[in-house]
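>>> structural data only, the sequence is not supplied:
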């Protein structure tokens, strides 16, 4: 049986001018304030280049996407099975014309480190930079295979 009361489903909801403002402010404090450290960490990694790491039978390969750099901008060091790749680039553009002056400063840097296995030839690591990608090849050391040996108990 149908209800005798009339429902007004299509009637627009009346809201205060400030209701959306306060709702947005409340949402900011409820959501964004607690997630701010996560947002800040993402902003801090904005200059962190993407890395692809792969492995073959003979070598490990580390590829970093770092467009706009030069070979001399990179610093690659190995210390106790840790490879560290860093880069600093500073640009100063100064232009003085009759009607205007233009000065722009740009500074970018990053540092990434990767732990290497103990079975690599650290003396044979090679790096190459081409088309905005830094390719680092880390050859594997030959592993000695132990033969099966029976030990007698005395």
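Cool, the structure landed. Everything numeric in this text was worked out from a predicted model, so none of it was measured.
>>> every contact and neighbour count from this point should use C-alpha atoms.
Fine.
>>> who's in contact with the strand or helix carrying residue 35?
Per DSSP states H and E: residue 35 is located in helix 33-44. With C-alpha atoms under 8 Å, 6 or more residues apart in numbering as the contact definition, helix 33-44 has no outside contacts at all.
>>> helices and strands around whichever helix or strand comes after it, which ones?
Using DSSP H and E, the helix or strand that follows helix 33-44 in sequence is strand 51-55. Packed against strand 51-55 by the contact rule (3 or more C-alpha pairs under 8 Å, 6 or more residues apart in numbering; DSSP states H and E) you find strand 59-65.
>>> who's in contact with the strand it packs on?
49-55, 132-140.
>>> same thing but at 6 Å, please
Identification of contacts with strand 59-65 by C-alpha atoms under 6 Å, 6 or more residues apart in numbering yields 49-54, 133-140.
>>> could you give the angle of it to strand 51-55?
Here strand 59-65 points in a direction 170 degrees away from that of strand 51-55 (axes from the mean of the first three to the mean of the last three C-alpha atoms, to 10 degrees).
>>> can you give the distance of whichever helix or strand comes after strand 59-65 from its chain's centre?
Of the helices and strands lying after strand 59-65 in sequence (DSSP H and E), the nearest is strand 74-78. Chain-centre distance of strand 74-78: 18 Å, with C-alpha atoms, centre = their mean, to the nearest Å.
>>> residues contacting residue 92?
Contacts of residue 92 by C-alpha under 6 Å, 6+ apart are 104-105.
>>> second structure follows, compare the two:
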């Protein structure tokens, strides 16, 4: 015996309206690109966050983690004689980076936001230097 699967075929009416209105709630999870730079006195973490303002972003240091998070929301309304639409966009992100609490001066961590780029500065503790490792073999 053969089992038949059925599915509803789209009607002309469905096809007519499928692209007429985009989804009302377009939720997304952002995955910002992060760049880590180091010099003799500090590490700098740069996160690309286009469209976000500093009020939308949170930076925390807790339990050996640097936590970056934020939310973006926007609303667009269009009203014309025959067209009425409202589009809401929402996205959020959360990035946790493990950090060595003994290596950094956590009381002096700072952050700034400029032109959609979040820059977090992690100053190194005094006396912390890179150590050259010999490669055997």
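Nice, I can see it. From a predicted model like this one, the values you see are computed outputs, not experimental measurements.
>>> care to give me the TM-score?
Here the TM-score for the pair of chains, by TM-score structural alignment, normalised by the length of structure 2, is 0.66; 101 aligned residues with a C-alpha RMSD of 2.1 Å.
>>> ok, of the contacts of strand 59-65 of structure 1, which come out buried?
Among the contacts of strand 59-65 of structure 1, those scoring as buried are 49, 133-140 (criterion: 16 or more other C-alpha atoms under 10 Å).
>>> could you find the closest non-adjacent residue to the most centrally placed residue in structure 1?
The centroid of structure 1 falls nearest to residue 48 when counting by C-alpha atoms, centre = their mean (3.9 Å). The shortest distance from residue 48 of structure 1 to any non-neighbouring residue, by C-alpha to C-alpha, 6 or more residues apart in numbering, is to residue 110 (5.9 Å).
>>> and the one you found, how close does it get to residue 102 of structure 1?
Distance of residue 110 of structure 1 to residue 102 of structure 1, computed by C-alpha to C-alpha, to the nearest Å: 27 Å.
>>> read off where stretch 26-33 of structure 1 ends up in structure 2.
Mapping stretch 26-33 of structure 1 onto structure 2 (TM-score structural alignment) gives no aligned residues.
>>> residue contacts, the counterpart of residue 58 of structure 1 in structure 2?
Alignment note (TM-score structural alignment): residue 58 of structure 1 maps to residue 41 of structure 2. Counting by C-alpha under 6 Å, 6+ apart, residue 41 of structure 2 touches residue 124.
>>> which one in structure 1 is aligned with residue 127 of structure 2?
Using TM-score structural alignment, residue 127 of structure 2 lines up with residue 143 in structure 1.
>>> same check, this time on residue 55 of structure 2
Under TM-score structural alignment, residue 55 of structure 2 pairs with residue 72 in structure 1.
>>> out of residue 110 and residue 102 of structure 1, which sits in the busier spot?
residue 110 (16 against 9; other C-alpha atoms under 10 Å).
>>> and the more buried one, what's its match in structure 2?
Aligned partner of residue 110 of structure 1 by TM-score structural alignment: residue 93.
>>> and for residue 83 of structure 1?
Aligned partner of residue 83 of structure 1 by TM-score structural alignment: residue 66.
>>> also residue 96 of structure 1?
Per TM-score structural alignment, residue 96 of structure 1 is aligned with residue 79.
>>> let me know the secondary structure of the nearest residue to its match once chain neighbours are set aside.
Nearest non-adjacent residue to residue 79 of structure 2, counting by C-alpha to C-alpha, 6+ apart: residue 85, 6.7 Å away. At residue 85 of structure 2 the chain is in strand, as set by DSSP: H, G, I helix; E, B strand; the rest coil.
>>> one more: residue 108 of structure 1?
Under three-state DSSP, residue 108 of structure 1 comes out as strand.
>>> how much space between the closest residue to it other than its chain neighbours and residue 105 of structure 1?
Among residues not flanking residue 108 of structure 1 along the chain, residue 89 sits closest, at 5.4 Å (C-alpha to C-alpha, 6+ apart). Per C-alpha to C-alpha, residue 89 of structure 1 is found 11 Å from residue 105 of structure 1.
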